[in-house]
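Participant: Give me coordinates for this.
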Amino acid sequence: MGIKLSIEHLSKSFGGKPVLEDISFAVNDGEFLSILGASGCGKTTLLRILIGIEGFDGGTIYKDGKNISSAHPSDRGMGIVFQNYALFPNMTVLQNVMYALKFDPARREHARDIALDIIEKVGLGEQLNKKPHKLSGGQQQRVAIARTLALSPDIVLFDEPMSALDAANRLTLRREIKDIQSKFGITMIYVTHDQEEAFSMSERIMVMEGGKILQLDTPKEVYHHPANDFVHNFVTVHLEEKIRSIQESTGV
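Facilitator: Next up, the predicted model:
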């Protein structure tokens, strides 16, 4: 498994206040990496820099060994799924997914076939002609994912994609995102503040706080061997309390 994305000494400030401080890490090809941290830790800013919609002060971004630090977002081979879906309310599922393809000369001619194939793969074949307001929150998020996948990115970034969903929809979408990753063999970087979400989906977890990486490791290592007190309290203690709460409520 080779390195798909490499970030070296990335820094970013807003109004003189550091938001990212000397961030360096690598993402393996086909990996599911979660970036876990509380609000304001810098994780969403990092995602926006990777996709190319936010500038930065210093550092380098490599993808497949190529420096893409100054590349236009459309030339990075990445897609992003936001928490608010950003679907067109007046368009059907099919039209929403096809929309992304109309600006790509190489895919425009076959936009309908590409969209139909992607929609089927994400399990929305029976919802083709429905508009967003007729879909559940989880289904709307799958449309947003399908629209991103239609452009064939080899890295998909997720910015808190389940924050607007109820508990049942979140559990379902977790499984579906992992299934989609398996089907497409795609690299996924997933930003979340939810410890349970990160642990249930990820091959590795990157814990951030105050614009810095505190730990980057497997879920097992982060849980059993937290790097410092913050990681212990933010991750281990929280998950132990969650497990204890479930056990008490079920009488196990």
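
Participant: Going by C-alpha atoms from here, please, whenever you check contacts or count neighbours.
Facilitator: Fine.

Participant: hey, where'd the strands end up in the stretch 51-200 of the chain?
Facilitator: If DSSP state E, counting those that start in this stretch is used as the criterion, the strands of the stretch 51-200 of the chain fall at 58-63, 66-67, 78-81, 155-159, 187-192.

Participant: Would you reformat these as CSV and include distance to Ile7 and mean neighbour count?
Facilitator: What follows is the strands of the stretch 51-200 of the chain, written out as CSV (distance: least, CA to CA, whole Å; neighbours: other CA atoms under 10 Å):
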stretch, distance to Ile7, mean neighbour count
strand 58-63, 5, 18
strand 66-67, 10, 12
strand 78-81, 15, 22
strand 155-159, 14, 22
strand 187-192, 13, 24
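
Participant: In the protein, what residue spans correspond to helices?
Facilitator: 43-51, 93-99, 105-108, 111-121, 137-149, 167-184, 195-201, 219-224, 229-231, 238-250 (DSSP state H).

Participant: Now mean neighbour count and distance to Ile23 too, for these, in a markdown table please.
Facilitator: As requested, these are arranged in a markdown table below (neighbours: other CA atoms under 10 Å; distance: least, CA to CA, whole Å):
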| stretch | mean neighbour count | distance to Ile23 |
| --- | --- | --- |
| helix 43-51 | 21 | 9 |
| helix 93-99 | 24 | 34 |
| helix 105-108 | 13 | 36 |
| helix 111-121 | 19 | 34 |
| helix 137-149 | 24 | 26 |
| helix 167-184 | 14 | 26 |
| helix 195-201 | 18 | 20 |
| helix 219-224 | 16 | 19 |
| helix 229-231 | 15 | 17 |
| helix 238-250 | 12 | 25 |
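
Participant: I'd like the structure of this one too, to check against the first:
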Amino acid sequence: MKGMTGFSHISKLTDYGRVDVYLKSLNSRFLEVKVLLPPILQSFEPFIRKLIKDNFKRGKIEVVIEFLPRGVSFDVFVDEELGKKYFMSLKKLSNALGLLPDIEIVDIASMPNVVNIVKSELPKSFIRELQSIFKKALNEVLKQRKLEGLKTKEDILKLIHNIKNSVSELQKRWGEINSEIENKVKERVEKFLKEYENRKEVDTAIVSFLMKVDINEEIFRFSKHLEDLEKLLDMDGIGKKVEFILQELIREVNTIASKSFDYTISSLVVDIKSSIESIREHIQNIE
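Facilitator: This next block holds a predicted model:
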């Protein structure tokens, strides 16, 4: 069981320049990956995405790598025609808005594809070192996500323990009122039989009524779902499965509430639903 949040920053001065790797992981229902690299390192992106896909199932992952080269040869190519088009478009926009065309060269140079780096092939030794730096940053985030998962598991187990106690109290109370219901039904039936001769129809009606108010099946299914939930907590990538089990738990406890006309049982149902909702909130933070 893992969480979904973490952050790491690895900085290293290599023979080819200074490298800073930033990796941030946030909550998300799906796996979202955003990678920001300097042009000279664009070829490194497939490696990053594959490693993330192999290690993360859910979460919003943001990777930023900064590189200040030293001893790596590259040329700068300026697309003058594209720069002119950006300039004319910005000038036209400023005129349309009634603004002064306060456009500086840095504004044009920062536009996409105006300034491009044409580099020589990066040394394989540097690529291997860069891979090692990124793996170190990734492992740090994985470690943080695992620690978050352990803490979340601990909190969820406490909530499950509270739910089990409430279910135990609910079963005890149901045993008490079930006897009361049977006695009251018998009293009324005996009174009714004095005026009604068809005993078979009466027995059928009694059984039907008792089945409608019985909650033993719901309690049994609820307990089984709770066992399944507890087992899942020892696994990874369980977020969606847990959400499904929580839906089933809510369905069973709502059925119990609809059959109950006892204040104590209704109060216990409220406590159980509150704990389930707390578990649901925790689940939003796990992978």
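
Participant: Got a TM-score for the two of them?
Facilitator: With the length set by TM-score structural alignment, normalised by the length of structure 1, the two chains reach a TM-score of 0.23; 106 aligned residues with a CA RMSD of 6.4 Å.

Participant: what's the closest of the helices of structure 1 to Ala26 of structure 1?
Facilitator: Ranking these by their distance to Ala26 of structure 1 (criterion: CA to CA) puts helix 43-51 first, at 12.2 Å.

Participant: how far off strand 187-192 does the closest one point, in degrees?
Facilitator: Angle between the axes of helix 43-51 of structure 1 and strand 187-192 is 150 degrees (criterion: axes from the mean of the first three to the mean of the last three CA atoms, to 10 degrees).

Participant: now helix 43-51 of structure 1 against strand 155-159, angle please.
Facilitator: Taking the same axes, to 10 degrees, one finds that helix 43-51 of structure 1 is oriented at 150 degrees with respect to strand 155-159.

Participant: Give me the angle between helix 43-51 of structure 1 and strand 58-63.
Facilitator: Inter-element angle recorded for helix 43-51 of structure 1 and strand 58-63: 60 degrees (by the same axes, to 10 degrees).

Participant: Distance check, the residue lying closest to Glu196 of structure 1 once chain neighbours are set aside against Phe184 of structure 1.
Facilitator: Of all residues beyond its chain neighbours, the one nearest Glu196 of structure 1 is Leu239 (7.0 Å), with distances taken as CA to CA, 6 or more residues apart in numbering. Applying CA to CA, to the nearest Å, one obtains 31 Å for the distance of Leu239 of structure 1 from Phe184 of structure 1.

Participant: just Leu157 of structure 1 next, same as before
Facilitator: Per CA to CA, Leu157 of structure 1 is found 14 Å from Phe184 of structure 1.

Participant: circling back to that earlier point, would you turn the helices of structure 1 into JSON lines with distance to Ile3 of structure 1?
Facilitator: Putting those into JSON lines (distance: least, CA to CA, whole Å) gives the following:
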{"stretch": "helix 43-51", "distance to Ile3 of structure 1": "15"}
{"stretch": "helix 93-99", "distance to Ile3 of structure 1": "30"}
{"stretch": "helix 105-108", "distance to Ile3 of structure 1": "27"}
{"stretch": "helix 111-121", "distance to Ile3 of structure 1": "26"}
{"stretch": "helix 137-149", "distance to Ile3 of structure 1": "21"}
{"stretch": "helix 167-184", "distance to Ile3 of structure 1": "17"}
{"stretch": "helix 195-201", "distance to Ile3 of structure 1": "20"}
{"stretch": "helix 219-224", "distance to Ile3 of structure 1": "20"}
{"stretch": "helix 229-231", "distance to Ile3 of structure 1": "26"}
{"stretch": "helix 238-250", "distance to Ile3 of structure 1": "30"}
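
Participant: Val207 of structure 1 is nearest to which of those helices?
Facilitator: Between Val207 of structure 1 and the helices of structure 1, the shortest separation by CA to CA is 7.2 Å, and it involves helix 229-231.

Participant: Which parts of the stretch 1-150 of structure 2 are helices?
Facilitator: Along the stretch 1-150 of structure 2, counting by DSSP state H, counting those that start in this stretch, helices occupy 45-55, 80-96, 105-109, 124-193.

Participant: Mean neighbour count, those: which tops it?
Facilitator: Each of the helices of the stretch 1-150 of structure 2 was scored by mean neighbour count; the highest is helix 124-193, a mean of 16, by mean count of other CA atoms under 10 Å.

Participant: orientation of that helix relative to helix 45-55 in degrees?
Facilitator: 30 degrees.

Participant: between the helices of the stretch 1-150 of structure 2, which one is nearest to Lys273 of structure 2?
Facilitator: Comparison of these against Lys273 of structure 2 by CA to CA identifies helix 124-193 as nearest, at 8.7 Å.

Participant: ok, Val270 of structure 2 - how many residues close by?
Facilitator: For Val270 of structure 2, the tally of surrounding residues (other CA atoms under 10 Å) stands at 15.

Participant: same check, this time on the one 10 residues further on
Facilitator: Around Arg280 of structure 2 sit 17 other residues, with neighbours defined as other CA under 10 Å.

Participant: Check which residues of the helix or strand containing it are buried.
Facilitator: In this structure, Arg280 of structure 2 sits in helix 263-283 according to DSSP states H and E. Neighbour-count burial for helix 263-283 of structure 2, counted by 16 or more other CA atoms under 10 Å, picks out Ile265, Ser266, Leu268, Val269, Ile272, Lys273, Ser275, Ile276, Ile279, Arg280, His282, Ile283.

Participant: Repeat that for stretch 9-17 of structure 1.
Facilitator: When neighbours are counted by 16+ other CA under 10 Å, the buried residues of stretch 9-17 of structure 1 are found to be Leu10, Ser11, Lys12.

Participant: Go through those and flag which are in strands.
Facilitator: When DSSP state E defines the strands, the subset of these inside them is Leu10, Ser11, Lys12.
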